[in-house]
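**Q** Sequence and computational prediction follow.
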Amino acid sequence: MTAQDINEGKGLAIVSYLALIGIIIAYFLNNDKKNPFTSFHLRQSLGLWLLFHVLGFVASSFDNWGVTSGFYLFFCVLFIYGLIGAVSGKAQSIPLLGDVFQKWFSSIGH
């Protein structure tokens, strides 16, 4: 990944972390260019958002504020970590799950 790839893809990489609609926008805008930096962060954010919604369904079944607070804090930290990586121009995987997301969604951006 070159510095030019990072500079060109930084905006869409940031957009991909904003919401599910951000992933869709970044995916379609990156579809023609296939910028490797944007693709990396698309895979990270897609994995985070999907896992957030799946585990959110599970966490909502607990009637305990500690479980739900911990759930939201965990994902908030991961989203901020990914967003800071996108803003700073680094292709660093999210702790615990980033490498798994890169494998699962390897078809995005290729």
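**A** Looks like it came in fine.

**Q** going forward, measure contacts and count neighbours with C-alpha atoms only.
**A** OK.

**Q** For A59, see how far away G98 is.
**A** When C-alpha to C-alpha, to the nearest Å is applied, the distance between G98 and A59 equals 21 Å.

**Q** go on, L97?
**A** Distance, L97 to A59, by C-alpha to C-alpha: 18 Å.

**Q** Same question for V100.
**A** With distances defined as C-alpha to C-alpha, the gap from V100 to A59 amounts to 22 Å.

**Q** So which of the two has more stuff around it?
**A** Just comparing V100 and A59: by other C-alpha atoms under 10 Å the higher neighbour count belongs to A59, 19 against 15.

**Q** Presented hereafter is structure B, for comparison with structure A:
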Amino acid sequence: MTEQTIQEGKTLALVSYITLIGTLIAFFMNRDSRNPFTAFHTRQALGLWLLQMALGYVVGGFDSWMLTYSFWIFFIVLFLYGVLGALSGKLNSVPILGPFFQKLFASIGQ
């Protein structure tokens, strides 16, 4: 991947991590240009947001502050990892879950 491709896709890659709506905006704006850097980070962000919502629903059923704080810290760290990867122009997969998200959402950006 060239440096120019990374620079062109960096803004939308960052937008994809800002709420689920940001992910949708990045997805639809990237449909025409098909930037692989943006597509990579859009897949990561979409996977994180969907997993966060699904697990948040389950964790919300428990009455445990310790579990809730652990849940939020876990996802904040994963999102920061993704944002820092997008800022630095690297294709760093989110630990543990990143390769799964790339396979699951492989059709995004193709």
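**A** Happy to help now that I have it. Keep in mind the model is a prediction, meaning the values are calculated, not measured.

**Q** what's the closest non-adjacent residue to the residue positioned nearest the centre of structure 2?
**A** In structure 2, the centroid-proximal residue (C-alpha atoms, centre = their mean) is A45; its distance is 1.5 Å. Spatial nearest neighbour of A45 of structure 2, excluding adjacent residues (C-alpha to C-alpha, 6 or more residues apart in numbering): Y17 at 5.3 Å.

**Q** Show the contacting residues for that neighbour.
**A** 23, 41-42, 45, 79, 82-83 (C-alpha atoms under 8 Å, 6 or more residues apart in numbering).

**Q** do T38 of structure 1 as well
**A** With contacts defined as C-alpha under 8 Å, 6+ apart, T38 of structure 1 is in contact with 6, 9-10, 12-13, 26, 30.

**Q** Determine which two of those are furthest apart.
**A** Checking the contacts of T38 of structure 1 against each other with C-alpha to C-alpha, the farthest-apart pair comes out as I6 and A26, at 14.5 Å.

**Q** count of neighbours near K10 of structure 1?
**A** The local packing of K10 of structure 1 (other C-alpha under 10 Å) involves 21 other residues.

**Q** could you flag which of the contacts of Y17 of structure 2 are buried?
**A** Among the contacts of Y17 of structure 2, those scoring as buried are 23, 41-42, 45, 79, 82-83 (criterion: 16 or more other C-alpha atoms under 10 Å).

**Q** what's the neighbour count on the nearest residue to L24 of structure 2 once chain neighbours are set aside?
**A** In space, L24 of structure 2 comes closest to S16 once its chain neighbours are excluded; the distance is 7.2 Å by C-alpha to C-alpha, 6+ apart. As a burial measure, S16 of structure 2 scores 28 neighbours (other C-alpha under 10 Å).

**Q** ditto for G56 of structure 2
**A** One way to gauge burial is a neighbour count; for G56 of structure 2, by other C-alpha under 10 Å, it gives 14.

**Q** what's the mean deviation for the strand or helix carrying it versus structure 1?
**A** G56 of structure 2 belongs to helix 36-60 when elements are defined using DSSP states H and E. Plainly put, helix 36-60 of structure 2 ends up 0.2 Å away from its match in structure 1 on average once the two are laid over each other (mean C-alpha distance after the TM-score superposition for structure 1).
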